[in-house]
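Novice: give me the fold of what follows.
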Amino acid sequence: MRIGIVVDSACDLPLEYLERHDIHLLPITVRIGQAVLADHRNEQATLQFLHTHLAERGFEAETTPYTVQQVRDLFVSQLVIDYDYVFCMTITKTRSPVYENANQASFAILNDYKPVRSAAGINTPFALRVIDTLNLFAAQGITAVEAVRLRAAGEGAPKIRARLEHLALHTHGYLIPRDLNYLRARTRVRGDRSVSFLSATLGTALDIKPVLHCNRGETGPVAKIKGYENAAQKLFEFTANKAESGLLTPTVCVSYGGELSELRALPGYERLREACRNSNVELFESVMSLTGMVNVGKGAVVVGFAAEQADFKG
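Specialist: Below is the predicted model:
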């Protein structure tokens, strides 16, 4: 069985990895004033957009995911011919309509695929499964990497589906914003009151950074730490300890809202890299998606991994 993998462009994995493993993208388009960019996970294009547009007016950005019709057209024009079963993994539906659009499109796809496959000389059934990763950004990468591993191992679609859905429940994403005022302005534009004016003002004045945790679609603060670099160091050390004690998959994903050289210079990051090397855990580094950066701000860092328990304390 030919198994395909689809993610949206908020999924923080390196473009080279996506291309090497034939992972298809549902791009999300970002508009800031008159500037428009469809996010295809091109790091150079993302960084150029960041430097020229994001810093000043990024909090005003409009993000537009693929519509139901666009998802349907992508599948019917290409994927129903190339594959027999497709897993489409999306950013959590509590933060984006990508999942709902893809899920609605799945009904039209399953109604429309037969003539297309028949014309291509394929008379076997086609199936797909839309999976809510229940997480954001770098943490979305955990299920995608596992899907690649299972496919390469020759596992069948039912086993892959069960594994991915189980893994999504135990994937943990941690985010540290650099600029709380930006995050507050962005959440106000989105109608999200999760970062209050008082907490943003006090946090900025006292240089207190929250560590936000996402699991099963729910996001909230788990610690408040003085200083961005100190917060990043504590998060990297926590993740390193998790990698050494054992994860549900041998994968850690990290994304950063800027140049990766800045990420690698943060205190504690080399400790994380060393822990992953010594524990045979694959560490994926990527520039944060444009979608991620307009929502959480330049310089934010996100870490994702899968574990039964995640009990971060600052």
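Novice: please count neighbours and contacts with C-alpha atoms only from this point.
Specialist: OK.
Novice: for Q48, list the residues it contacts.
Specialist: With contacts defined as Cα atoms under 8 Å, 6 or more residues apart in numbering, Q48 is in contact with no residue.
Novice: repeat that for 10 Å
Specialist: The contact partners of Q48, by Cα atoms under 10 Å, 6 or more residues apart in numbering, come to L54.
Novice: try V303
Specialist: 136-139, 172-176, 213, 232, 235-236, 239, 252-256, 284-285.
Novice: and the closest residue to it other than its chain neighbours, how many neighbours?
Specialist: Taking Cα to Cα, 6 or more residues apart in numbering as the measure, V303 lies nearest to V254, with 4.5 Å between them; neighbours along the chain are not counted. The criterion is other Cα atoms under 10 Å. On that basis, V254 has 26 neighbouring residues.
Novice: am I right that V254 falls within a strand?
Specialist: Yes - when the secondary structure is assigned by DSSP: H, G, I helix; E, B strand; the rest coil, V254 falls within a strand.
Novice: could you also give me the structure for this next sequence, so I can compare it with the first?
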Amino acid sequence: MKIYADSATDLPLAYFQQADVDLFPLRVHIEGNDYEDILGIQAKEVYDKIREGHQPKTSQVSPETFLQEFESLAKRGEQGVYVAFSSELSGTYNTAVMMRDQVQENYPDFQFAVVDSKCASLGYGMLVKKAVTLRERGLSVSEIEQQLFDTISTIEHFFTVEDLDYMARGGRVSKTSAFVGGLLNIKPVLHVEDGKLIPIEKIRGRKKVIKRLVELVGENGSELAKQTVHISHGDDETAANELKSLLEETYGVKDFEIQMIGSAIGAHVGPGALSVFFYNKLT
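Specialist: The predicted structure is shown next:
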């Protein structure tokens, strides 16, 4: 059984290779050039360009890419699961469903699930890891699809950004809010709810917002010492390690995965973004 994911998981390329997950790279457009995320450009390059004043744009996987891959799979008599970036943040999920349905018209026995992760960054990556585990256990396509649906609501996403200007450029917040926030050193705390980005608090100052992220993990997490907490950052390892240390000290968290936020999401949240992902219920 094939498992697919796109580059908004923020999982490293090595994971895709080691776990036998096929990658659909999103696209990054910058300075007149077009790149495949992860394969053609690295996140650090994108952050450096943003700091120089460039505004990268991103685009979803093309319908032709999905159609070609799904048809090839159907012809070989294989089956698969595509865990997609949240449909509230990208059109990739809806495009994949249309292409899957088109293939099934010619291959009605084609077993293929397209799952709306309703997740982003390493929260999305956590769901992909779950899919791999379920495949290893020998579950069917429909069983994996159902268990992933059940898991989505157990994954918590909290994050902040260093500079609201980056989100304003992408239309995520108003330019006025970004200007006032910059003057007052205000850092928003955002949550992903049902796949959507929801601002929940405004905190003044970087240290205070990191402390608040730690509190939110404690308020919403379950059995934190028994799970892997995922942290992603916008080219700011210092902040990521500070968050890690506080979680270790406060809740006894032992296992972490820390990754740089990839180009697809980093283009919109900018350098200095900081995110934490964990389970609110262990299953």
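Novice: picking up where we left off before, which residue in the second structure aligns with the residue nearest to V303 of the first structure?
Specialist: Under the alignment (TM-score structural alignment), V254 of the first structure maps onto I231 of the second structure.
Novice: now the counterpart of L110 of the first structure in the second structure: closest residue in space that isn't a chain neighbour?
Specialist: Residue correspondence, TM-score structural alignment: L110 of the first structure in this structure matches Q104 in the second structure. Counting by Cα to Cα, 6+ apart, Q104 of the second structure lies nearest to F110, which is 5.9 Å off, once chain neighbours are set aside.
Novice: picking that back up, secondary structure class for the match of L110 of the first structure?
Specialist: On the basis of three-state DSSP, Q104 of the second structure is classed as helix.
Novice: now do the strands in the stretch 151-283 of the second structure.
Specialist: Secondary structure of the stretch 151-283 of the second structure, counting by DSSP state E, counting those that start in this stretch: strands at 155-160, 186-193, 196-204, 228-233, 255-260, 274-279.
Novice: please name the residues that touch Y4 of the second structure.
Specialist: Taking Cα under 10 Å, 6+ apart as the test, what Y4 of the second structure contacts is 16, 20-24, 80-84, 114, 128, 131-132.
Novice: residue in the first structure matching it?
Specialist: Across the two structures, Y4 of the second structure finds its equivalent in V6 of the first structure, going by TM-score structural alignment.
Novice: E193 of the second structure too?
Specialist: E193 of the second structure maps onto N215 in the first structure, with residues paired by TM-score structural alignment.
Novice: neighbours around its match, how many?
Specialist: The burial metric for N215 of the first structure, expressed as a neighbour count using other Cα under 10 Å, is 22.
Novice: skipping its backbone neighbours, what lies nearest it in space?
Specialist: For N215 of the first structure, the nearest residue in space outside its immediate sequence neighbours is H172; the separation is 5.2 Å by Cα to Cα, 6+ apart.
Novice: so which residue is smack in the middle of the second structure?
Specialist: Nearest residue to the geometric centre of the second structure (Cα atoms, centre = their mean): S121, 1.9 Å.
Novice: list the contacts of the counterpart of it in the first structure.
Specialist: In the first structure, the residue matched to S121 of the second structure (TM-score structural alignment) is F137. Listed by Cα under 10 Å, 6+ apart, the contact partners of F137 of the first structure are 8-13, 90-92, 173-175, 253-256, 288-289, 291-293, 302-304.
Novice: any idea how far F137 of the first structure is from N230 of the first structure?
Specialist: Taking Cα to Cα, to the nearest Å as the criterion, F137 of the first structure is separated from N230 of the first structure by 22 Å.
Novice: what do you get for T64 of the first structure?
Specialist: From T64 of the first structure to N230 of the first structure the distance is 35 Å (Cα to Cα).
Novice: before we move on, what about F197 of the first structure?
Specialist: 23 Å.
Novice: what of A243 of the first structure?
Specialist: 20 Å.
Novice: A144 of the first structure too?
Specialist: Distance from A144 of the first structure to N230 of the first structure, counting by Cα to Cα: 30 Å.
Novice: show me what contacts the equivalent of E56 of the first structure over in the second structure?
Specialist: Matched across to the second structure, E56 of the first structure falls on E52, judged by TM-score structural alignment. With Cα under 10 Å, 6+ apart as the criterion, the residues that contact E52 of the second structure are V46.
Novice: straight-line length of stretch 144-161 of the first structure, end to end?
Specialist: For stretch 144-161 of the first structure, the separation between the terminal residues is 12 Å (Cα to Cα).
Novice: how about it: buried residues?
Specialist: By neighbour count, with 16 or more other Cα atoms under 10 Å as the criterion, the buried positions of stretch 144-161 of the first structure are A144, V145, E146, A147, V148, L150, R151, A157, I160, R161.
Novice: kindly report the same for stretch 173-184 of the second structure.
Specialist: K175, A178, G181.
Novice: again with stretch 209-223 of the first structure
Specialist: Of the residues in stretch 209-223 of the first structure, K209, P210, V211, L212, H213, C214, N215, R216, G217, T219, P221 count as buried by neighbour count, 16+ other Cα under 10 Å.
Novice: what is the nearest of those to V98 of the first structure?
Specialist: Comparing these against V98 of the first structure with Cα to Cα places G217 closest, at 13.6 Å.
Novice: residue contacts, the closest one?
Specialist: Counting by Cα under 10 Å, 6+ apart, G217 of the first structure touches 91-95, 132-136, 168-169, 172.
Novice: nearest residue to it in space, please, no chain neighbours.
Specialist: Spatial nearest neighbour of G217 of the first structure, excluding adjacent residues (Cα to Cα, 6+ apart): L134 at 4.4 Å.
Novice: the one you found belongs to a strand?
Specialist: No - going by three-state DSSP, the assignment for L134 of the first structure is coil, not a strand.
Novice: roughly how far does it sit from K242 of the first structure?
Specialist: When Cα to Cα is the yardstick, L134 of the first structure and K242 of the first structure sit 20 Å from each other.
Novice: who has more neighbours out of the two?
Specialist: Each of L134 of the first structure and K242 had its neighbours counted (other Cα under 10 Å), and the higher figure belongs to L134 (27 against 20).
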